[in-house]
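**Q** here are the coordinates; sequence isn't available:
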């Protein structure tokens, strides 16, 4: 990017850990960036190995928010491309809103590239589907209240547990006794299945399964207190017991007829209204 431009800051979702789980778009931005900012405490080093040899690499693990502002100012003044690499997906506990606010104040263009988040990686590693027909069609993504980051008064693990849906819990491993107690108090049964993922997709990944009433003991046994995501809910045990309508032979949709009904016309024979079609548009044509 030439100095004649205004520069740009791109928040890149690095994914859960494995270098090959970053998006193609995210990897491309890292490869093109003049400055790459990453947190060595959260992001696998291999993810930034594709940076240019002459790129400036900044480890933000020990930097406060104010420590990255000068780099964003340089993006504006020197016309630089800055890749701000965040673990998982930047929109989930990524602390990017305040950084975008800085960019707006400085007048630096910015955009975000999404990434694979830990709950999805944990479900994949465990071979589990989070939403199961007739069991749970919802996912609640939250964290245990009472930590250093204040939670809204109405957002409690106990309150969310009353829904009985699948729940993904971040940043809660250090207080696993309280976590287990609140999930049980909210209405989950003792035998509700849990999946615990530690450093999912990293070389030292650890995946565990247990009942909810064994959750705290399981996490304590393996000394899990950070880099851990917990999935809980009855859907985690009901894998394949109910069937989606989407692939049911009696389900008719645009590309497939249902049993006992006329076949769906081949796609190339289906009349489709051109994009942007309107009466005025048709008249112009």
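**A** That came through fine. Quick caveat: nothing in here was measured; it's all calculated off a predicted structure.
**Q** switch to C-alpha atoms for all contacts and neighbour counts from now on
**A** Noted.
**Q** which parts of this structure are strands?
**A** For the chain, the strands defined by DSSP state E occupy 8-13, 35-38, 56-59, 81-86, 110-113, 139-143, 166-170, 193-198, 206-211, 228-232.
**Q** for the longest helix seen in the chain, name the packing helices and strands.
**A** Secondary structure of the chain read by DSSP state H shows that its longest helix is helix 65-78. In terms of contacts (3 or more CA pairs under 8 Å, 6 or more residues apart in numbering; DSSP states H and E), helix 65-78 is packed against strand 8-13, strand 81-86, helix 97-106.
**Q** against that first model, consider the following:
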């Protein structure tokens, strides 16, 4: 009897066309799709086959989620566990994989587009700029779920590099305090709510005005807050061009003008 690996698939940030070709194919051939209904939009589910069984995991606990996937797997069904964004980031997949592997269920992961990259596209910004910022921190503030002390937001913001803060829209007051202290009160900050969805909202503000801006726009969930010197440099159009396309720069595919 053939048994197919359970496939954990990244649905992307919201736009159904931002799922990968591989993820779309997995949905089209699935017998069971267990999806995170609180985050995965119905539009993504249209890629599932007409005979696929769709189960919303929003009201299920870990045991129920794993049991339904394992049962279908052992009955030779094709299972897709559909997560928003990319499964590796705030996807709670490690605990599911651990139990499935204990049950002898083979698993495979298909990556997806995370919201930070959909947000950058909406803002038309690059997180990394030569001599400005070469790192991107993806993180969240401590809420009901704690974070390791060495990864508290203030410690990370002290690096003053590009930062995308997930799952923290309801903590705008505390987030504002940390960003203003580390990037400066006048530093540009962007808020992207429901990135790539049809009702996407993009707001520009400053670190000191973050809470007021989000409150006025009635944003308290499903939003990323973006900060860092790369934002200010691009907003002011004040940054150096990369060496990659510099006509005097020689690399493995091109000899620079004036080079010997």
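**A** Happy to help now that I have it. The structure presented is a predicted model; accordingly, all values stated were derived computationally and were not measured.
**Q** average offset between the longest helix of the first structure and the second structure?
**A** Superposed on the second structure, helix 65-78 of the first structure shows a mean distance of 1.7 Å to its aligned residues (mean CA distance after the TM-score superposition for the first structure).
**Q** what span of the second structure lines up against that helix?
**A** With TM-score structural alignment applied, helix 65-78 of the first structure matches the range 62-75 in the second structure.
**Q** contacts for the matching stretch?
**A** 3-6, 32, 34, 57, 78-79, 96, 99-100, 103, 105 (CA atoms under 8 Å, 6 or more residues apart in numbering).
**Q** if we use 7 Å, what do you get?
**A** Stretch 62-75 of the second structure is contacted by residues 3, 4, 6, 57, 79, 96, 100, 105 when judged by CA atoms under 7 Å, 6 or more residues apart in numbering.
**Q** stretch 10-29 of the second structure too?
**A** For stretch 10-29 of the second structure, using CA under 7 Å, 6+ apart, the contacting residues are 9, 40-41, 43-44, 47-49, 80, 82-87, 110-115, 118, 195-197.
**Q** could you rerun that using 8 Å?
**A** Stretch 10-29 of the second structure is touched from outside by 7, 9, 33, 40-41, 43-45, 47-49, 78, 80, 82-87, 110-115, 118, 194-198, with contacts defined as CA under 8 Å, 6+ apart.
**Q** one more: stretch 41-48 of the first structure?
**A** Counting by CA under 8 Å, 6+ apart, 14, 17-19, 22, 27, 30, 36, 61, 85-87, 202 sit against stretch 41-48 of the first structure.
**Q** top of those by neighbour count?
**A** residue 14 (32 neighbours; other CA atoms under 10 Å).
**Q** which residue in the second structure aligns with it?
**A** Checking TM-score structural alignment: residue 14 of the first structure goes with residue 11.
**Q** tell me how far the aligned partner of residue 97 of the first structure in the second structure lies from residue 147 of the second structure.
**A** Correspondence of residue 97 of the first structure to the second structure, assessed by TM-score structural alignment: residue 94. Taking CA to CA, to the nearest Å as the measure, residue 94 of the second structure falls 17 Å from residue 147 of the second structure.
**Q** what's the answer for residue 173 of the second structure, then?
**A** For residue 173 of the second structure relative to residue 147 of the second structure (CA to CA), the value is 18 Å.
**Q** now residue 61 of the second structure
**A** In this view, residue 61 of the second structure and residue 147 of the second structure are 22 Å apart by CA to CA.
**Q** who has more neighbours, these two?
**A** Each of residue 61 of the second structure and residue 147 has its neighbours counted (other CA under 10 Å); residue 147 has more, 14 against 9.
**Q** ok, and the closest non-adjacent residue to the more buried one?
**A** residue 141 (7.5 Å; CA to CA, 6 or more residues apart in numbering).
**Q** I figured the one you found hits residue 169, correct?
**A** No. Applying CA atoms under 8 Å, one finds residue 141 of the second structure not in contact with residue 169, separated by 9.3 Å.
**Q** which ones are touching the nearest residue to residue 174 of the first structure once chain neighbours are set aside?
**A** Nearest in space to residue 174 of the first structure, with sequence neighbours left out and distances taken as CA to CA, 6+ apart, is residue 225 at 4.1 Å. By CA under 8 Å, 6+ apart, the contact set of residue 225 of the first structure is 172, 173, 174, 175, 219.
**Q** the aligned partner of residue 225 of the first structure in the second structure and residue 214 of the second structure, how far apart?
**A** Aligned counterpart of residue 225 of the first structure in the second structure: residue 220 (TM-score structural alignment). Here the criterion is CA to CA. By it, residue 220 of the second structure lies 7 Å from residue 214 of the second structure.
**Q** and if you look at residue 102 of the second structure?
**A** Taken as CA to CA, the span from residue 102 of the second structure to residue 214 of the second structure is 44 Å.
**Q** now swap in residue 75 of the second structure and tell me
**A** Residue 75 of the second structure sits 48 Å away from residue 214 of the second structure, going by CA to CA.
**Q** more neighbours, those two?
**A** Set residue 75 of the second structure next to residue 214 and count neighbours by other CA under 10 Å: residue 214 wins out with 20 against 12.
**Q** hmm, that one is touching residue 172, no?
**A** Yes. Using CA under 8 Å, residue 214 of the second structure is in contact with residue 172, at 7.5 Å.
**Q** tell me which residue of the first structure matches up with residue 172 of the second structure.
**A** That one, residue 172 of the second structure, aligns with residue 176 by TM-score structural alignment.
**Q** its match contacts residue 218, doesn't it?
**A** No. Using CA under 8 Å as the test, residue 176 of the first structure is too far from residue 218 to be in contact (9.4 Å).
**Q** one step back: dump the contacts of stretch 41-48 of the first structure into JSON lines; add distance to residue 282 of the first structure as well.
**A** Formatted as JSON lines, those follow (distance: CA to CA, whole Å):
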{"residue": "14", "distance to residue 282 of the first structure": "45"}
{"residue": "17", "distance to residue 282 of the first structure": "50"}
{"residue": "18", "distance to residue 282 of the first structure": "50"}
{"residue": "19", "distance to residue 282 of the first structure": "49"}
{"residue": "22", "distance to residue 282 of the first structure": "43"}
{"residue": "27", "distance to residue 282 of the first structure": "42"}
{"residue": "30", "distance to residue 282 of the first structure": "44"}
{"residue": "36", "distance to residue 282 of the first structure": "49"}
{"residue": "61", "distance to residue 282 of the first structure": "57"}
{"residue": "85", "distance to residue 282 of the first structure": "46"}
{"residue": "86", "distance to residue 282 of the first structure": "46"}
{"residue": "87", "distance to residue 282 of the first structure": "48"}
{"residue": "202", "distance to residue 282 of the first structure": "55"}
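**Q** lovely, talk soon.
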